[in-house]
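Student: Compute the structure for the input listed below.
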Amino acid sequence: MRYMATYDLMETLRNTNQWLGATALSMASYPIFSMTPNPAFQWISAWGEVTERTFQRMVTKPDWGIHTFTCEDGKDHLVSIDTVVEKPFGDLIHFAVPGRKPMKRRVLLVAPMSGHYATLLRSTVKSLLVDCEVFVTDWHNARDIPVSAGKFDVEDYTLYLTEFMRAMGPDTHVIAVCQPAPLALAATALLAEEEPEAQPRSLTLIGGPVDPDASPTEVTDFGRRVTMGQLEETMIQRVGFKYPGVGRMVYPGLLQLASFISMNSEKHAAAFTDQIARVARGEDGDHDKHNKFYDEYLAVMDMPAEFYLSTVERIFKGLEIAKNEFTVAGRKVDMGKITNVAVKTVEGGKDDISAPGQCVAALDLCTGLPESLKASHLEPEAGHYGIFAGKSWRNNIRPLVLEFIDANSGDRKTASKPANKNAAA
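Tutor: As a prediction, this is how the structure comes out:
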């Protein structure tokens, strides 16, 4: 029962704030108050609306919002999200476009399990859907997974990726964004040794901590300062009675969100104050800039405790991937076994989470891979989010990734085109 009371206390505080917001909105919106117009009621109503929405979306999984797609034939086609592989901790989903000819490029987009849902990659999916068959790893909220489903750590994550790659077949091009970059590399190496015919054609790693010590950031410094005992004592709690995963040890989403917000607390406070003013003036909307951002940013998911702790201990502290000492089920995973999967790294010059140098380290680990199948790109003005979404991704990085995919889509024995060395990090 330890920590369960704390988990339920956080949920109680969230629920109470949502209720207070709804109450303020309802009270200040009574028609009778319109008889004596008073700006105070507008502000109370606006505060209530923003507060209720803020705390309600913390426990709501965002919708992908990708319903139609205009194909080359000029017609709008419906987009259906089909589950290809269903697993306890995450599914492999496919954004199918019925009526469209199957695209030659088959892309597996590996989403991070780092506090937010896979929908964080919505704009990335939309941009790739134009030219590719897009598959995504859709990780589940740990609070909704019964304890009977067992554990889930970095080794299980790696095994999930190998299963997803097998299900998609050898003509797959993997794009791993942020946190899963080192584990996607490990999964590819595992297949290279155990089942070479199931390897993907190419592997693109975007802003991931393959070698966290290559270029330290606040994230890596935190991992060094705090002991594993401190992390387990302060960050890990048991899911409360409200959810199917009651009793499961997790790193709660609400606690993660508190950490996210504390890094830029003044900026967030100003954003919400400004939004209340906009609502009071009637200038807000469901799809305005504030709501579009915070609908996603505030939607957090609990992370399995063993996954969070093993990531910190083995990837950041132990540097098992960086040292090529990572093991899965007692077997060493040798990155040097990758010999015919083209590998490309993408980094942002202003990335303060996975700084330049951390991701490109993957190329040095692939000792069995010829230089013609290695590539790297540094986007000088892009931050962490910008390297997989926004202007930098749309205008510069996406075209290079598609070019890299096309250059390595042929027969493995003959795929010897030089990889596009754009701007080496």
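Student: can we go C-alpha only for contacts and neighbour counts from here?
Tutor: Will do.
Student: Contacts only, for the most centrally placed residue in the chain.
Tutor: The chain has residue 112 as the residue nearest its centroid, 3.2 Å off, counting by C-alpha atoms, centre = their mean. Applying C-alpha atoms under 8 Å, 6 or more residues apart in numbering to residue 112 gives the contacts 118, 176-180.
Student: Wait, a helix at residue 308?
Tutor: Yes. Judged by DSSP: H, G, I helix; E, B strand; the rest coil, residue 308 forms part of a helix.
Student: how much space between it and residue 153?
Tutor: Separation of residue 308 from residue 153 (C-alpha to C-alpha, to the nearest Å) stands at 7 Å.
Student: ok, the two, which is more surrounded?
Tutor: The residue with more neighbours, out of residue 308 and residue 153, is residue 308; 21 against 16, by other C-alpha atoms under 10 Å.
Student: which residues of the stretch 201-350 of the chain fall in strands?
Tutor: Taking DSSP state E, counting those that start in this stretch, the strands of the stretch 201-350 of the chain run over residues 202-206, 237-238, 249-251, 303-304, 327-328, 331-332, 342-348.
Student: Of those, flag the one that's most buried.
Tutor: Highest mean neighbour count of these: strand 342-348, a mean of 29 (counted as mean count of other C-alpha atoms under 10 Å).
Student: for comparison, sequence B:
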Amino acid sequence: MSTTEEQAAEAFRSGPPIILAPGPRTTDRIPPPPNDVWDLPHGTAWVYHGEGNGQLTRPVLMADGFSTGPSDLGFTWEHLEYGPYPLLSELRRRGRDVVLVGYHERSASILQNAETVMAAVIETIDRRVGDHPLTVGGFSMGGLVARYALAKMETVGIEHQTQLYYSYDTPHTGAWIPIALQAFAHYTKKLDSRFSDQINSPAAQELLWKHIANWEDKPATSELRLAFLRALEEVGNWPRARETRLIAIANGPDTGAGNGVAPGTEAVIGKGLAVIGTELRTQSEGDDQLVAKLRVVTLPTREIRTSQLPDIDGAPGGTLHGFGILADALNEIPPLLGFGVDNPIREHCFVPAVSAIALREPATHDDLYTPISDEELEETPFHAVKLASQSDTHTLITEELSTWFLDQLP
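Tutor: You can find the predicted model right below:
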């Protein structure tokens, strides 16, 4: 039985959206209730006092990253606490107060969500007992949100009293979603627009090193990203207050060793009748490289080719299970509708190590894979950086990275 476009659209729309972001929940453990909840412009904050603190005393602000819809601060707690290392417990055990900052819409412009962080900083200063300086930063996109927020506050003359700015696997010079995945999202837009809408959201376009708005487009730097970079320049690019240290943490190594994903390899292969002919491949170097064949339901097979892109899927850096997220969603559609796929490769580089420490753009193979020297580390905007010993899942909270971060706190 062949699947009609109407049946396919109903199947796509009846399931959860395909969201290229960390998740879903992996535990039933419920985070403890916050000591306070703040209603902020475009967002919310959950406040947890450190051990022995009856009020805000030694605050650490943590800005949420990219996804679709409102921040789920319960999931943020899970991600930071219930993984390989209990970062929030350790912060609070050391007498630090945790302020988790979320947004009403995570895919809104970074500039809009920076207003939430600015308000959280002001609220923290107003409520703090004593004069202990702030630690302000974020995870993934949250590091960019906090970076812009602090720089903007300096530009307009608002004191942020921040002694430490940090970013945790933040794509300072661009994030990467494979063109094959972007093309599939746009190719299936008339069946269900949600996947395409995420790729084309303001925040996604501001974050991605290369973007396509339609499946047949050539990869390019989005105009929204260019506008965001100009906005950063207008506020000085970085917090520059004399008392503010800047640090960065990367989920990838400095050795130049890749994550093991080979270029030009099949990652998602259509098996069901509705998607036979679909084939998503990892990115290859060179010109006229085939990265995707697309056929969904009644549509003819289309080929997507790219030129002058590096073999970035296997690069050192924080990884995302982007191919796996799509494959799992397709395989959850009832088998009779014919959307089953094989998924030999689940992950790809999402935040190259060189991007997480703002060293260089991920433009060529050498940019991505050349080992990072001590001399080059001196060229970054940061006072100190910490890279992982291997490529780990994007924003994975490991003991190796967390203990270094804790030692940097003022």
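Student: I'd like the strands of the stretch 201-350 of the first structure laid out as TSV, including distance to residue 15 of the first structure.
Tutor: Shown next, in TSV, are these (distance: least, C-alpha to C-alpha, whole Å):
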stretch	distance to residue 15 of the first structure
strand 202-206	36
strand 237-238	18
strand 249-251	19
strand 303-304	20
strand 327-328	40
strand 331-332	46
strand 342-348	38
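Student: wait, which of the ones you listed is closest to residue 90 of the first structure?
Tutor: Closest of those to residue 90 of the first structure is strand 303-304, at 11.8 Å (criterion: C-alpha to C-alpha).
Student: Tell me which residues are up against that closest one.
Tutor: 113-115, 141-142, 151-153, 248-253.
Student: Out of the residues you listed, which is nearest to residue 353 of the first structure?
Tutor: residue 114 (12.3 Å).
Student: what sits up against the helix ranked longest in the second structure?
Tutor: In terms of residue count, the longest helix belonging to the second structure (DSSP state H) is helix 110-127. Identification of contacts with helix 110-127 of the second structure by C-alpha under 8 Å, 6+ apart yields 40-45, 55-56, 59, 61, 63, 101-103, 106, 141, 144-146, 148-150, 153, 160-161, 202-203, 206, 228.
Student: Just the residues you listed: which are in helices?
Tutor: 141, 144-146, 148-150, 153, 202-203, 206, 228.
Student: Would you map the strands across the stretch 201-350 of the second structure?
Tutor: Under DSSP E, counting those that start in this stretch, the stretch 201-350 of the second structure gives strands at 245-250, 266-270, 279-281, 289-294, 302-306, 317-320, 341-342, 348-352.
Student: which residue numbers in the first structure go with the fourth one?
Tutor: It stands for strand 289-294 of the second structure. With TM-score structural alignment applied, strand 289-294 of the second structure matches no range in the first structure.
Student: so how far is that strand from its chain's centroid?
Tutor: Offset of strand 289-294 of the second structure from its chain centre (C-alpha atoms, centre = their mean, to the nearest Å): 25 Å.
Student: which other helices and strands contact it?
Tutor: helix 179-187, strand 279-281, strand 302-306 (3 or more C-alpha pairs under 8 Å, 6 or more residues apart in numbering; DSSP states H and E).
Student: distance of residue 269 of the second structure from residue 322 of the second structure?
Tutor: From residue 269 of the second structure to residue 322 of the second structure the distance is 14 Å (C-alpha to C-alpha).
Student: One more: residue 237 of the second structure?
Tutor: Distance of residue 237 of the second structure to residue 322 of the second structure, computed by C-alpha to C-alpha: 30 Å.
Student: about what we covered before: for the contacts of residue 112 of the first structure, which ones persist in the second structure?
Tutor: Using both residues aligned by TM-score structural alignment, their matches' C-alpha atoms under 8 Å, the second structure keeps these contacts from the contacts of residue 112 of the first structure: 176-180.
Student: Make CSV from those residues and add neighbour count and distance to residue 232 of the first structure to it.
Tutor: Below are these laid out as CSV (neighbours: other C-alpha atoms under 10 Å; distance: C-alpha to C-alpha, whole Å):
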residue, neighbour count, distance to residue 232 of the first structure
176, 27, 27
177, 23, 26
178, 26, 23
179, 22, 20
180, 26, 22
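Student: Please identify which of these is nearest to residue 205 of the first structure.
Tutor: residue 176 (5.1 Å).
Student: residue in the second structure matching that closest one?
Tutor: So residue 176 of the first structure corresponds to residue 138, using TM-score structural alignment.
Student: tell me the SS of that match?
Tutor: Going by three-state DSSP, the state assigned to residue 138 of the second structure is strand.
Student: ok, and the closest non-adjacent residue to it?
Tutor: residue 63 (4.2 Å; C-alpha to C-alpha, 6 or more residues apart in numbering).
Student: Residue 305 of the second structure now?
Tutor: Closest to residue 305 of the second structure by C-alpha to C-alpha, 6+ apart is residue 290, at 4.4 Å.
Student: ok, back up a step: between the strands of the stretch 201-350 of the second structure, which gets nearest to residue 232 of the second structure?
Tutor: strand 245-250 (15.9 Å).
Student: For the closest one, name the packing helices and strands.
Tutor: strand 162-168, helix 353-356, strand 384-387.
Student: neighbours around residue 274 of the first structure, how many?
Tutor: For residue 274 of the first structure, the neighbour count with other C-alpha under 10 Å is 13.
Student: Let me see the contact set for the closest residue to residue 232 of the first structure other than its chain neighbours.
Tutor: Once flanking residues are discounted, residue 232 of the first structure sits nearest to residue 309: 7.5 Å by C-alpha to C-alpha, 6+ apart. Taking C-alpha under 8 Å, 6+ apart, we find residue 309 of the first structure in contact with 228, 231-232.
Student: Brilliant, that's me finished.
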